[in-house]
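> Sharing a model that was predicted from the sequence below.
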Amino acid sequence: MTDPSAQAELVIAFANTVDIEDDTDALADTAGLARWLADADLTTSTPVVTAEDHDRCHRFRSGVRELLGTENQRAHVLAEADSVLRELPLLVSASAALQDDGPALRPAPELPAVPRAFATLASALAVLLITGEIERIKRCPAEDCGWVFWDNSKNRSRRWCSMRVCGNRNKARSFASRNRRSPDSPR
C-alpha cells in the first residue's frame, strides 16, 4: 500500500473544504478562503481575497471534485475549472532537482498571493495527473457524502469513503429496494 504524496494531500484537503454531509463550506466567503489559504501554507500570511478570486476558487474546486467523481462527469464543470487553470502560469524548472529548492513544476514567481496559491494547487493537480496518482484519489459516490479520500487498496478498487458508513448505507438501500413488496403482491 502506498501513502499519498504531499500533492495528493493538498488536493484532497482542497476538495474537502466542502462537506456535503455537514452542509459546511470552509470557502463559503472570501474570509474563509483567505483563512484556508493561510492555514494550508499556500500563502505566507492571510491574503486579501477578492470576489473574483473567490469565484475562481469555487469553479476550480468544483472541477477538481468533478474530476475525482466516479460516474457521469459533467463536461461543463470540468471546462469551468479549465478556464481557471488557463489563467495560472506554471513554470518548469530543470535545475530544481539539483538545487533542492522545491518542485520542478511551480507557479510563476511574479503572481500575486492568491493566484500564486491557486497555481500551487494547479501544480499539485498536474503532478497527480502526470504520475497517475490521481487514480487513488476518489470522491465517495454517496449523494449525501461526496467526501474525497485516498484509496490505499492494492488494486485501487475502493469505492466508498467508509465501508462502515456509506458502503453499508448503500448496501442496506439496495437490499431494501430489492426486497420491497408491492401492495398487490401476496404475503
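Looks like it arrived, so ask away. Predicted model, so just to flag it, every value in this text is computed and none were measured.
> Only C-alpha atoms from now on, for both contacts and neighbour counts.
Fine.
> Nearest residue to residue 4 in space, please, no chain neighbours.
residue 150 (7.0 Å; Cα to Cα, 6 or more residues apart in numbering).
> The one you found contacts residue 140, doesn't it?
No: the pair residue 150 / residue 140 is not scored as a contact, 10.4 Å apart, by Cα atoms under 8 Å.
> ok so, going back, so what's the residue nearest to residue 4 up against?
4, 12, 136, 137, 138 (Cα atoms under 8 Å, 6 or more residues apart in numbering).
> ok, which stretches of this structure are helices?
Here the chain has its helices, by DSSP state H, at 6-15, 30-39, 51-68, 75-85, 96-99, 113-131, 168-179.
> Mean neighbour count and distance to residue 146 added to those, as JSON lines?
Compiled in JSON lines, these are given as follows (neighbours: other Cα atoms under 10 Å; distance: least, Cα to Cα, whole Å):
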{"stretch": "helix 6-15", "mean neighbour count": "19", "distance to residue 146": "10"}
{"stretch": "helix 30-39", "mean neighbour count": "19", "distance to residue 146": "20"}
{"stretch": "helix 51-68", "mean neighbour count": "20", "distance to residue 146": "9"}
{"stretch": "helix 75-85", "mean neighbour count": "16", "distance to residue 146": "16"}
{"stretch": "helix 96-99", "mean neighbour count": "10", "distance to residue 146": "36"}
{"stretch": "helix 113-131", "mean neighbour count": "20", "distance to residue 146": "19"}
{"stretch": "helix 168-179", "mean neighbour count": "12", "distance to residue 146": "13"}
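> putting a second one here so we can go through both:
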Amino acid sequence: MEQPEAARRIERFTNTFDLESGRDDLADSDVLARWLVDNELVEPGTRVDAADHRACLDLRTGIREVLVATGEPDPHPLARADALLAELPVLVSLTSAVAGRPVLVPAPDLAPVRRACVRLALDWVDLVLTGRSVRLKRCAEHTCGWVFWDGSKNQSRRWCSMRVCGNRTKSRRHTERTRRAAAPAD
C-alpha cells in the first residue's frame, strides 16, 4: 500500500525527535517555525511563540505515544495532547468538501501555528478513520522509537530497519539465551 501524504506528514512530524541520540529537530521556536514552513503548514514569516512551541511538542509527544510499539501508552503525554486539542476548534466545511462529502477544517480565526496543529491532528484522524493508522508504527527496538510506514503485505513489520534495529533486538535475545543456557542450574 502506498503511503498517503497524511502518513508522511505525521511520520516527519513525530520523527523530529530522535530517542537514540536525544536530538530534537524542533528544539526551539525558530526551528519549529522553519519546519512548519518547510512542511507547508504555515506561511513564511509566521512567528512561533513559547506557547505555540510547547503546544506542538505536546501534540508530537501525544501522537508518538499513541504509536507505542509495545505495552500501554503513557497517559500523561496523551492527556497533554488532548488538552491542547480540546482548545482547538474544528469545523465541518461544505465549501471545502471532497467528492461532495463535507470535511473537517481548522476554524478560520485560529492563529497560524494552532491551525497547523489542527491540520496535523486531522491527518491523524484521517489515518485512524480510514484504517491506515495501523501501518504507521513505532520501532519495537526500545532504544530507537523511530516512526515508520509499514508497507509490507501482511503489516507485520516491527522495526524501522531490519539491518539495524531488528539485528540489535535479535542479537540481544540470542546473547540472553546463550547466557541462560550456560548458567548453572539451581
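Here it is on my side, so go on. As the structure is a prediction and not an experimental result, all values here were calculated from the model.
> before we move on, back to that, got the helices of the first structure as CSV, with distance to residue 161 of the first structure columns?
Listed next are the helices of the first structure as CSV, based on distance: least, Cα to Cα, whole Å:
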stretch, distance to residue 161 of the first structure
helix 6-15, 12
helix 30-39, 23
helix 51-68, 13
helix 75-85, 22
helix 96-99, 35
helix 113-131, 20
helix 168-179, 11
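> Of the ones you listed, give the one that comes closest to residue 162 of the first structure.
Proximity to residue 162 of the first structure, assessed across these by Cα to Cα, is greatest for helix 168-179 (8.3 Å).
> how much does the closest one stray from the second structure?
Mean deviation of helix 168-179 of the first structure relative to the second structure after superposition (mean Cα distance after the TM-score superposition for the first structure): 0.4 Å.
> Can you tell me which helices and strands that helix packs against?
Using 3 or more Cα pairs under 8 Å, 6 or more residues apart in numbering; DSSP states H and E as the contact test, no helix or strand touches helix 168-179 of the first structure.
> contacting residues around it?
Contacts for helix 168-179 of the first structure (Cα under 8 Å, 6+ apart): residue 142.
> Just give me how far it sits from the chain centre.
From the chain centre to the centre of helix 168-179 of the first structure is a distance of 28 Å (Cα atoms, centre = their mean, to the nearest Å).
> start and end residues in the second structure for it, please.
Mapped onto the second structure using TM-score structural alignment, helix 168-179 of the first structure covers residues 167-178.
> next one: stretch 138-148 of the first structure
Counting by TM-score structural alignment, stretch 138-148 of the first structure corresponds to residues 137-147.
> same thing with stretch 28-43 of the first structure?
The alignment of stretch 28-43 of the first structure onto the second structure (TM-score structural alignment) covers residues 27-42.
> Identify all contacting residues around the matching stretch.
Here stretch 27-42 of the second structure has contacts from 9, 25-26, 43-44, 46-50, 53, 112-113, 116, 119, using Cα under 8 Å, 6+ apart.
> Go again with 6 Å.
The contact list for stretch 27-42 of the second structure, computed with Cα atoms under 6 Å, 6 or more residues apart in numbering, reads 26, 43, 44, 48, 53, 116.
> Check the gap between the first one and residue 118 of the second structure for me.
Using Cα to Cα, to the nearest Å, we find residue 26 of the second structure at a distance of 18 Å from residue 118 of the second structure.
> How about the third one?
From residue 44 of the second structure over to residue 118 of the second structure the distance is 18 Å, taken as Cα to Cα.
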